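A.B. asks: can't give you the sequence, but here's the structure:
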């Protein structure tokens, strides 16, 4: 899962990034409102953490623009202000939650999990299942009928994306955006390498689930014997 942090306090932004990465989230960080809006509108994020007071464009304006585009991505507002009117303004404009600084990392993580549950997403700490596959994304490992193998972070993120999308075809561009970020220099061959790694591990485990290449389109998980 990929989270965007828009926070102009550099030390806080870095601390938040490290906390989320340690909990197996992919994270991008920007420090002003205009960049935050550009990133948010890319559509690659599963959740936005927006500070309200930002240079260039405030968090409420980002939120309003995101919602005006019909984007349902969960949004949690971060602010040093604890006044009721600020909280009401954020919620009225479509925020999913509101956390006043200072806050504990455990509280923030719990609120992120709650926001994603309300959206109906499967959280990283939960086991993801498809066919005979069971993916533990918190301590990345893949299990097939009791036999398991460790995954590296990118393998886990890629398999998680394919499982969450189920039978939908996922393009290489979508994979690059989700795993590396939309401004990344990663190329199609980076995707092909990790698809190859996953296929070898599925074969090692004797899985009947396969990653099928849809030529010129992308990849899809399919159940059944390879």
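C.D. replies: It's in. Every value quoted in this text rests on a predicted model; they were computed, and no experiment measured them.

A.B. asks: C-alpha only now, for contacts and for neighbours.
C.D. replies: Fine.

A.B. asks: which residues touch the lengthiest helix in the chain?
C.D. replies: Ranked by number of residues, the top helix in the chain under DSSP state H is helix 188-205. Helix 188-205 has contacts (C-alpha atoms under 8 Å, 6 or more residues apart in numbering) with 143-144, 147-149, 154-155, 158-159, 172-173, 175-176, 209-211.

A.B. asks: alongside the first one, take a look at this:
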């Protein structure tokens, strides 16, 4: 992960940076809160480690300013201010965790890892695209080249499955399991029938085919 350490004590900063780099992290260090604000606004960090007592701009104000600017990178306060009210103030200012000095490096490292995992949660796509075909999962709307396409619920689910796996072949068995929730082959042409219906709506009225048959393998959708 790429970390920004905002700490004005040179000895503490050197100790932390060395330990975190040994664990495989990329660590930038700044001692001034105002400089840190400008640096974080440029983006690229996975986790911030922030002291509260900083020159230029204190750590609390730094994190508040980031949250006001809709910057959501996780921030861990690392500070000697360890009272209950101090911790509450730090968390309410937008901090994601709070660790009091003196501290064990192993605990700091574990907390950084946890914050990094939270930040790395995948973003759920709500709009899928393949060429000029667009599927809005929230509005339950499909368009191609600006024209609305009306799909039945099962057709919509089948198209969504193909678009989420754009460029990858989906076998008949995969489609039966994912779209029809069947763990066995019902010995019907249900997949072929629905693919045919999809093509009639998604491909036939347009100049270029998006839904492809891969002979002996299955189906896929391409840009």
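C.D. replies: All right, it came through fine. None of these values were measured; they are calculated from a predicted model.

A.B. asks: related to what we said a few turns ago, pull out the buried members of the contacts of helix 188-205 of the first structure.
C.D. replies: Among the contacts of helix 188-205 of the first structure, those scoring as buried are 143-144, 148, 155, 158-159, 172-173, 175-176, 209-211 (criterion: 16 or more other C-alpha atoms under 10 Å).

A.B. asks: which of those fall in strands?
C.D. replies: Among those, the ones falling in strands (DSSP state E) are 143, 144, 148, 210, 211.

A.B. asks: need the max-distance pair from the contacts of helix 188-205 of the first structure.
C.D. replies: Using C-alpha to C-alpha, the pair of the contacts of helix 188-205 of the first structure lying farthest apart is 147 and 173, separated by 31.9 Å.

A.B. asks: on that earlier part again, residue 30 of the first structure: which of the ones in strands among the buried ones among the contacts of helix 188-205 of the first structure is nearest?
C.D. replies: residue 211 (34.2 Å).

A.B. asks: contact partners for that closest one?
C.D. replies: Contacts of residue 211 of the first structure (C-alpha under 8 Å, 6+ apart): 195, 199, 219, 220, 221, 222.

A.B. asks: tabulate those (CSV), appending neighbour count and distance to residue 106 of the first structure.
C.D. replies: As requested, these are arranged in CSV below (neighbours: other C-alpha atoms under 10 Å; distance: C-alpha to C-alpha, whole Å):
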residue, neighbour count, distance to residue 106 of the first structure
195, 19, 34
199, 16, 36
219, 20, 36
220, 19, 35
221, 20, 34
222, 18, 37
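
A.B. asks: which among the residues you listed gets closest to residue 27 of the first structure?
C.D. replies: Looking across these and measuring by C-alpha to C-alpha, the closest to residue 27 of the first structure is residue 195, at 21.8 Å.

A.B. asks: pretty sure residue 52 of the second structure sits in a helix.
C.D. replies: No: counting by DSSP: H, G, I helix; E, B strand; the rest coil, one finds residue 52 of the second structure to be coil, located in no helix.

A.B. asks: thinking again about what came up before, and the buried ones among the contacts of helix 188-205 of the first structure as a markdown table, adding distance to residue 47 of the first structure?
C.D. replies: Below are these laid out as a markdown table (distance: C-alpha to C-alpha, whole Å):
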| residue | distance to residue 47 of the first structure |
| --- | --- |
| 143 | 28 |
| 144 | 30 |
| 148 | 30 |
| 155 | 21 |
| 158 | 18 |
| 159 | 19 |
| 172 | 22 |
| 173 | 20 |
| 175 | 17 |
| 176 | 18 |
| 209 | 29 |
| 210 | 29 |
| 211 | 27 |
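
A.B. asks: circling back: got the ones in strands among the buried ones among the contacts of helix 188-205 of the first structure as TSV, with distance to residue 165 of the first structure columns?
C.D. replies: As requested, these are exported to TSV (distance: C-alpha to C-alpha, whole Å):
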residue	distance to residue 165 of the first structure
143	19
144	19
148	22
210	14
211	13
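
A.B. asks: which one among those gets closest to residue 2 of the first structure?
C.D. replies: Once C-alpha to C-alpha is applied, the member of those that ends up nearest residue 2 of the first structure is residue 211, at 22.2 Å.

A.B. asks: identify the residue of the second structure aligned to that closest one.
C.D. replies: Residue 211 of the first structure maps onto no residue in the second structure, with residues paired by TM-score structural alignment.

A.B. asks: which stretches of the first structure form helices?
C.D. replies: 10-22, 33-40, 59-68, 84-92, 105-119, 153-165, 172-180, 188-205.

A.B. asks: once aligned to the second structure, how far is the first one on average?
C.D. replies: Read it as helix 10-22 of the first structure. With mean C-alpha distance after the TM-score superposition for the first structure, helix 10-22 of the first structure departs from the second structure by a mean of 0.5 Å once superposed.
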